[in-house]
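[1] Here is my input; please provide its structure:
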Amino acid sequence: MKFIKNNLLVQIIIALVAGSILGNYLPESIVRIFVTFNSIFGNFLGFAIPLIIIGLIVPAIGNIGKGAGKLLIITTLIAYGSTLFSGLLSYGVSISTFPFLLSTENLTNLADSSKNLAPYFSIEMPAMFDVMSSLILSFLLGITISQNKFPYLEGVFNEFQTIIMTVIDKVIIPFLPLFIFGIFLNMTYSGQVFLVLDTFIKIIGVIFVMHIGLLILQYTIAGAYVGRNPFGLMKTMLPAYFTALGTQSSAATIPVTLEQAIKNKVNPKIAGFTIPLCATIHLAGSTLKIVSCAVALMLIQGQPIDPITMVGFICMLGIAMVAAPGVPGGAIMAALGVLSSILGFSNEEQSLMIALYIAMDSFGTACNVMGDGAIALVVDKINNKQNTITE
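    Here you go, the predicted structure:
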């Protein structure tokens, strides 16, 4: 029991398995208790995530020093490059394989697969800032503090960081396994898991293989750059992967991703800067999945696919992902405008995209989070070469 209590990865795996099994047997009244908890805890996460971003990024940038602006640009470019590459990879693989795999698939019942139980009650907790506002505010404050001498302001945000880390350690992480259990319990009870797997097993299989291939490639590059075993680095990041698999939120997984990145010997200051930042702007896994789902939907409905249009769509999608909130389903919501304006998706087609995306949201989020760990390794190495900060 002590091993389970002290091992977050084991707790998450147990939550995943237990939720997937018990959802078939527990009565609706019991399942709705966990749905109610998830509603309250999810609203709290929505309230806390912008504060987590400010509490981690502002002191991280401020403490780095005058090299903060340069590292910010480098990290952003790496994140966008990774997102762009994943989209192009997804398009290439999807257009090569889906025409043969999806000739008999039918999406007419997909929208009905996302019906969940309602909570007994809900407590609204509106965030003080939205995610994009908190990110921009963090940049402005952090860079200003790093470029000028504001010891009082720097001290305030360092103390605010302590408060945020206490909330993470004492509230968020302890309840994450229960939150994950509730998600999978509800999905299983509502029949989403098995219906979606039965209908879209081919799409899910191809996307999952692409995710694994992308992660291996990311860590192979990062491992070669830092001179370490990529599979050892990936193994260390597995708790973050499984946490994201359950929470379906890069932002909610920040505490675990940050902890595992530091275990990979990333400078804590660099980890505190890159992980919260990448949780918002690096959505390579989500982009991979959106592109793949869009290609699949267009093929099934007989829509023409123009390569030039798809490349433009991927480039714009990478930019749209920067504005995507790191919460469940945030990426597809940010992508709807691009799907409509460039690919001409109707409201019905957008609804199908949302349902298909949400059904596989865990895979993309887990890929995003693992990729964040690889970027942190690269940025840390770049920082060491430039001697921007010290340990």
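[2] Only C-alpha atoms from now on, for both contacts and neighbour counts.
    OK.
[3] May I have the secondary structure class of the nearest residue to P126 once chain neighbours are set aside?
    Nearest residue to P126 in three dimensions, chain neighbours excluded: F47, at 5.9 Å (Cα to Cα, 6 or more residues apart in numbering). Assigned state for F47: helix (three-state reduction, DSSP: H, G, I helix; E, B strand; the rest coil).
[4] Pull the number of nearby residues for F47.
    19 (other Cα atoms under 10 Å).
[5] Hmm, E124 and it touching each other?
    No - F47 is beyond contact range of E124, at 9.3 Å (criterion: Cα atoms under 8 Å).
[6] Overlap in contacts, the two.
    Jointly contacting F47 and E124 under the rule Cα atoms under 8 Å, 6 or more residues apart in numbering is no residue at all.
[7] The residue nearest to P126 and L352: what is the separation?
    The gap separating F47 from L352 is 29 Å, by Cα to Cα, to the nearest Å.
[8] Please apply the same query to T76.
    Counting by Cα to Cα - T76 and L352 are separated by 31 Å.
[9] Neighbour count: those two, which is higher?
    L352 (22 against 19).
[10] List the buried residues of the helix or strand hosting that one.
    According to DSSP states H and E, L352 maps onto helix 347-359. Neighbour-count burial for helix 347-359 flags 349-350, 352-359 (criterion: 16 or more other Cα atoms under 10 Å).
[11] Ok, stretch 12-32 next?
    In stretch 12-32, counting by 16+ other Cα under 10 Å, buried: 12-16, 19-20, 22-23, 31-32.
[12] need the strands for the stretch 101-250 of the chain, in chain order.
    In the stretch 101-250 of the chain, no strands are defined using DSSP state E, counting those that start in this stretch.
[13] Is G62 in contact with L72, as I believe?
    No - applying Cα under 8 Å, one finds G62 not in contact with L72, separated by 11.6 Å.
[14] So for those two, which residue has more residues nearby?
    G62 (29 against 17).
[15] To compare with the earlier structure, here is another sequence to fold:
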Amino acid sequence: MNLVLKLIIGIIAGILVGLYAPEFIVQLVFTAQNLIGQLIKFTIPLIILFYIASGIASLPKGSGSLLGKTVGLAYGSTIIAGILAFIVASNVLPELTASTVAEASHGGTAKGFIDIQITPLFDVMTALAIAFIFGIGISATNANSLRTTLNEAKDVIEQLLSKVIIPALPFYIAGVFAEMTVDGSVFSTLKTFGIVLVLALVMHWIWITVLYVTTGLAIGKSPATLLKNMLPAYFTALGTMSSAATIPVSLRANKENEVSDGVANFTVPLCASIHLSGSTITIVTCATAVMIMTPGLSLPGLTGMLGFIFMLGVTMIAAPGAPGGAVMAALGLLASMLGFTDAALALMIALYMAQDSFGTACNVTGDGAIALWVDKFAGGEGLTPITDKE
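    Predicted coordinates for the structure are as follows:
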């Protein structure tokens, strides 16, 4: 929660700078925003490359159909959640935010002292292609030295995220909100924030309910009892903001739901890495809101969003093990597929981080439904747990 508080302080500081600070302070804040933004854009393809390639290369051998069932169920859940989130958000948000968006006005503009461009080594789609080629190739050939190199490279990027980029986000957000204050759009944006966050939270619970009602009916157990047994995992994730840190509690909750030990030990850690339905709901909802709020961005129809949602489900595998990791992994797709500007990406970060703990709690609770389905289809197979992440 400390990072969320820091982001709130950054938003308040940015508004105060935009309203009252002398011009050279505003320029200094804009300069910091530019430098951090360029570093983020440079790092995004590296996140996707090393996290996805490492994840694919580390998938266990000898797990047979159980691995395929788990991955298929997790990906299907994530995609369906994203599609439903877009259908709801694209129909509800234009009505709820129409007045606040109309209130935005445009005042002056300001620039930083310098405008540095750090060109990424390759674009997002190239990173995805390389990640799949090397990930599948390493897994197929059992190239342990390359697997070790990938894991070490992933660790380097994770250190960059946890020690540099994530701590710098409040300054980046402060610059964005200072810019919005200068151009007169900040207060209408803040009004929309609350609407979007409430809608995302409601959709989390709707999706959890859908998962457990359908699962309970399919396996002949009470959905209310199944969900009640998962509540300790939900509230643990809410407090830790980490799927990985919640794994012990989630394992105990799944076993109380009578998931066999082998299936629980296999699916819970794996789903902590690949099943991010709650994060997907939030990203799709926030992206819809940002496209509505941002001049120059247009809201596509469902067919136009399907490609983004399908790719988002894959990219969630690259979510780093840090608060806000899911949205950091998604920034490249938002920019390349939906045309998000730097300001729009910063809004996404702020919106997502404000509810990160709720998205994580939805992810973890949804993992319990996946485990029940895998147990129904595959029975108890004694398998070794997968390496986890947030």
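[16] got the contact list for the residue nearest to P126 of the first structure?
    Counting by Cα under 8 Å, 6+ apart, F47 of the first structure has contacts 125-128.
[17] Ok, S362 of the first structure next?
    Counting by Cα under 8 Å, 6+ apart, S362 of the first structure has contacts 244-248.
[18] likewise I136 of the second structure?
    53, 56-57.
[19] D372 of the first structure too?
    Contacts for D372 of the first structure (Cα under 8 Å, 6+ apart) come out as 257, 274-275, 278-279, 282.
[20] can you check V338 of the first structure too?
    Contacts of V338 of the first structure by Cα under 8 Å, 6+ apart are 313, 316-317, 320.
[21] from the buried residues of helix 347-359 of the first structure, which is closest to L84 of the first structure?
    Y357 (18.6 Å; Cα to Cα).
[22] Next, find the distance separating that closest one from S113 of the first structure.
    Distance, Y357 of the first structure to S113 of the first structure, by Cα to Cα: 12 Å.
[23] Mind listing what's buried along the one helix or strand F86 of the second structure maps to?
    Using DSSP H and E, F86 of the second structure maps to helix 64-103. Neighbour-count burial for helix 64-103 of the second structure flags 66-67, 69-71, 73-86, 89-90, 93-94, 97, 100-101 (criterion: 16+ other Cα under 10 Å).
[24] and what of stretch 194-209 of the second structure?
    Buried, per 16+ other Cα under 10 Å, within stretch 194-209 of the second structure: 196-197, 199-201, 203-204, 207-209.
[25] And for F194 of the first structure, nearest residue in space, chain neighbours not counted?
    Per Cα to Cα, 6+ apart, closest to F194 of the first structure is T188, 7.4 Å.
[26] Show me what the one you found aligns to in the second structure.
    When the second structure is aligned by TM-score structural alignment, T188 of the first structure is paired with F177.
[27] I'd guessed its match sits against L7; true?
    No - assessed by Cα under 8 Å, F177 of the second structure is found out of contact with L7, at 11.0 Å.
[28] so how far is the first residue of stretch 313-329 of the second structure from its last?
    Across stretch 313-329 of the second structure, first to last residue, Cα to Cα, it's 11 Å.
[29] Now tabulate the contacts of I136 of the second structure in TSV and tack on secondary structure and distance to L160 of the second structure.
    Listed next are the contacts of I136 of the second structure as TSV, based on DSSP: H, G, I helix; E, B strand; the rest coil; distance: Cα to Cα, whole Å:
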residue	secondary structure	distance to L160 of the second structure
A53	helix	18
I56	helix	22
A57	helix	22
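[30] For ChimeraX, write the selection for the buried entries among those residues.
    Restricted to buried positions by 16+ other Cα under 10 Å, the ChimeraX selection for these reads:
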select :53,56,57
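[31] Just give me the closest of the contacts of I136 of the second structure to T365 of the second structure.
    Once Cα to Cα is applied, the member of the contacts of I136 of the second structure that ends up nearest T365 of the second structure is I56, at 23.8 Å.
[32] Between the contacts of F47 of the first structure, which sits nearest L117 of the first structure?
    Within these, proximity to L117 of the first structure (Cα to Cα) peaks at M125, which comes in at 20.3 Å.
[33] and the closest one, what does it touch?
    43-44, 46-47.
[34] Go through these and give me the one with the most neighbours.
    G46 (24 neighbours).
[35] Not counting its neighbours along the chain, what's nearest it?
    Per Cα to Cα, 6+ apart, closest to G46 of the first structure is A127, 6.4 Å.
[36] you'd agree that neighbour is up against P50?
    Yes - judged on Cα under 8 Å, A127 of the first structure makes contact with P50 at a distance of 7.2 Å.
[37] Just want to know which of the two has more residues nearby.
    Neighbours per residue (other Cα under 10 Å) separate A127 of the first structure from P50, with P50 holding more: 24 against 16.
[38] Give me the aligned partner of the more buried one over in the second structure.
    Checking TM-score structural alignment: P50 of the first structure goes with L49.
[39] Roughly how far does that match sit from F132 of the second structure?
    Taking Cα to Cα, one finds L49 of the second structure at 8 Å from F132 of the second structure.
[40] The spatially most central residue of the second structure: which element?
    Residue closest to the mean C-alpha point of the second structure, counted by Cα atoms, centre = their mean, is A326 at 2.5 Å. Remark: A326 of the second structure resides in helix 325-338, with elements defined by DSSP H and E.
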